[in-house]
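Engineer: Have a look at this prediction, sequence included:
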Amino acid sequence: MTPQKAAAPRTVTQGALAHSQILDAAEELFYQEGARSSGIDAVVKRAGVNKMSLYRQFESKDDLLKQYLQRRDEKFLAYLHASLDKHPGQPRRQLEQFFTDLAARTATPGYRGCPFVNIAAEFPDTEHFARQMVAGNKARLLATLTELAQAAGASDAPGLAAGLALLIEGAYTASQTYAPGNSLLPALPLVAKILLDAALPANT
């Protein structure tokens, strides 16, 4: 009798590694192609795991979306504070630096705008958990802008923060609607400076 070949050993992806691979895959797909249009099959294929592995780590696609948004929120806050930390104790310089960095970021190849704006466009129901998480991210950004405006000496810190927040949201949208190489996004630091000059005391 011809001896049977031993079955090839099955590749087992450990829980923590599988969780990371699946979340990485979801992050790429949800950001580049949209959360609604990216099905579970596409996620597991990109992650290199099977559906059983996914459902061991995530209760549902909603759970996966929730963890995607949590990770994106953490990444945004890390990006924001990395920018502000370039000028500790100098709130005006911190605000100016953020817009300089945002102008550079929006020009990065493959940039698809703000992931929270993208999610908001996909989920029209404002009571949906994803929209609630979007609102939470934007509220944290606005709170940070308000604190910096106050520290910089603005007489109307909430008003300045609102103007800067609108400028940020406009930049996110323009990064997707205007052709690459447009003149709008490089103007971000100048427009921010105009707002700061108008709202802050001289010599700040």
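Structural biologist: Great, that's in hand. Remember, it's a predicted structure, so these values are computed and weren't measured experimentally. Numbering: from 1, shown residues only.
Engineer: Please make it C-alpha for all contacts and neighbour counts, starting now.
Structural biologist: OK.
Engineer: now the helices for this structure?
Structural biologist: Per DSSP state H, the chain carries helices over the ranges 15-33, 40-47, 51-57, 61-84, 91-106, 115-122, 129-151, 157-177, 188-199.
Engineer: Make CSV out of these and add mean neighbour count.
Structural biologist: Shown next, in CSV, are the helices of the chain (neighbours: other Cα atoms under 10 Å):
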stretch, mean neighbour count
helix 15-33, 18
helix 40-47, 17
helix 51-57, 15
helix 61-84, 16
helix 91-106, 20
helix 115-122, 18
helix 129-151, 17
helix 157-177, 17
helix 188-199, 17
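Engineer: from the middle of its chain, how far away would stretch 173-186 be?
Structural biologist: 18 Å (Cα atoms, centre = their mean, to the nearest Å).
Engineer: Likewise for stretch 58-71?
Structural biologist: For stretch 58-71, the distance to the chain centre is 15 Å (Cα atoms, centre = their mean).
Engineer: what sits up against it?
Structural biologist: 23, 26, 27, 35, 40, 116, 129, 130, 133 (Cα atoms under 8 Å, 6 or more residues apart in numbering).
Engineer: and which of the residues you listed is nearest to residue 199?
Structural biologist: Closest to residue 199 out of the contacts of stretch 58-71 is residue 116 (28.1 Å), distances taken as Cα to Cα.
Engineer: I'd assumed residue 132 was in contact with the closest one.
Structural biologist: No - here residue 116 does not reach residue 132: they are 10.4 Å apart, not a contact under Cα atoms under 8 Å.
Engineer: Structure two is appended below for comparative analysis:
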Amino acid sequence: MNDEQARAQILDVADRLYYSRGIQAVGMDELRTGAGVSLKKLYQLFPSKAEIVEEVLRRRNREWSAGVRAEAEKHSTPRGKLLAIYDFLAGWFVQDDFRGCAFINSFGELGSTAPGVAEAARSHKASFESYVVSLAEEAGAGPDLAPQLVLLAEGAQTTASILRRPDVASHARAAAEVLIDAALATRATAAVAG
């Protein structure tokens, strides 16, 4: 196994174990064993556990963002693209291994002691909000809509995880429809009045 393959294997194992059991519950020796590499190789590729966690989060950010965007691209209207966020969540929440948001989980475990982990979580949340802002602007909504929709999505993730209720995605979607329609109606009324 070359370094690139070993690195990918370590990250796959780390992602699975960290997400299912928590970061602090998984030691480097368990990662080494699961990835089938020597401890020396593990530390050669990742000098610290924090570096592994940060890279796992960067990978998750890319995968999650691609998933949300792919779901949105199934729709031709900006409104449909905004609502697709909640369709993406609905599909995620019913997966057997769903355990909430990896970024919130990681931040909760290590955010106060690992600045790189905290930054990876913040970066993910900021990039998601930026994407929702772009969709809301494309829809012609005012600046308040995107943060409201992001809060619905974040709250749905947390609630679905804690209460083990995947149906919260449909409730969040229904609330998002009300918010989107109200924002667009307000803009239309302002445009007519102006």
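Structural biologist: Cool, got the structure. These figures come from a predicted structure and were not determined experimentally.
Engineer: TM value for the aligned chains?
Structural biologist: Once superposed, chain against chain, the TM-score is 0.88 (TM-score structural alignment, normalised by the length of the second structure); 187 aligned residues with a Cα RMSD of 1.9 Å.
Engineer: returning to that earlier point: select, from the contacts of stretch 58-71 of the first structure, the two members most distant in space.
Structural biologist: Going by Cα to Cα, the pair spanning those furthest: 40 and 133, at 21.4 Å.
Engineer: And residue 43 of the second structure, what's its match in the first structure?
Structural biologist: Using TM-score structural alignment, the equivalent of residue 43 of the second structure in the first structure is residue 55.
Engineer: typo on my end, it should be residue 88 of the second structure
Structural biologist: In the first structure, residue 88 of the second structure lands on residue 101 (TM-score structural alignment).
Engineer: hang on, isn't that match packed against residue 83?
Structural biologist: Yes - counting by Cα under 8 Å, residue 101 of the first structure does reach residue 83; the two are 7.0 Å apart.
Engineer: Distance check, the residue nearest to the spatial centre of the second structure against residue 180 of the second structure.
Structural biologist: Nearest to the mean C-alpha position of the second structure, by Cα atoms, centre = their mean, lies residue 64 at 5.3 Å. Separation of residue 64 of the second structure from residue 180 of the second structure (Cα to Cα, to the nearest Å) stands at 23 Å.
Engineer: try residue 60 of the second structure
Structural biologist: For residue 60 of the second structure, the distance to residue 180 of the second structure - Cα to Cα - is 28 Å.
Engineer: and what of residue 26 of the second structure?
Structural biologist: Counting by Cα to Cα - residue 26 of the second structure and residue 180 of the second structure are separated by 42 Å.
Engineer: One more: residue 97 of the second structure?
Structural biologist: Taking Cα to Cα, one finds residue 97 of the second structure at 31 Å from residue 180 of the second structure.
Engineer: Kindly report the same for residue 156 of the second structure.
Structural biologist: In terms of Cα to Cα, residue 156 of the second structure sits 17 Å off from residue 180 of the second structure.
Engineer: just residue 107 of the second structure next, same as before
Structural biologist: 30 Å.
Engineer: got it, and residue 20 of the second structure?
Structural biologist: As judged by Cα to Cα, residue 20 of the second structure and residue 180 of the second structure stand 35 Å apart.
Engineer: Equivalent analysis for residue 68 of the second structure, please.
Structural biologist: Distance of residue 68 of the second structure to residue 180 of the second structure, computed by Cα to Cα: 18 Å.
Engineer: quick one, what contacts the equivalent of residue 171 of the first structure over in the second structure?
Structural biologist: When the second structure is aligned by TM-score structural alignment, the residue opposite residue 171 of the first structure is residue 156. Neighbouring residues of residue 156 of the second structure by Cα under 8 Å, 6+ apart: 168, 169, 172.
Engineer: which one among those gets closest to residue 142 of the second structure?
Structural biologist: residue 172 (19.7 Å).
Engineer: Cross-check the contact I'm expecting between the closest one and residue 84.
Structural biologist: No - with contact defined as Cα under 8 Å, residue 172 of the second structure does not reach residue 84; the gap is 11.4 Å.
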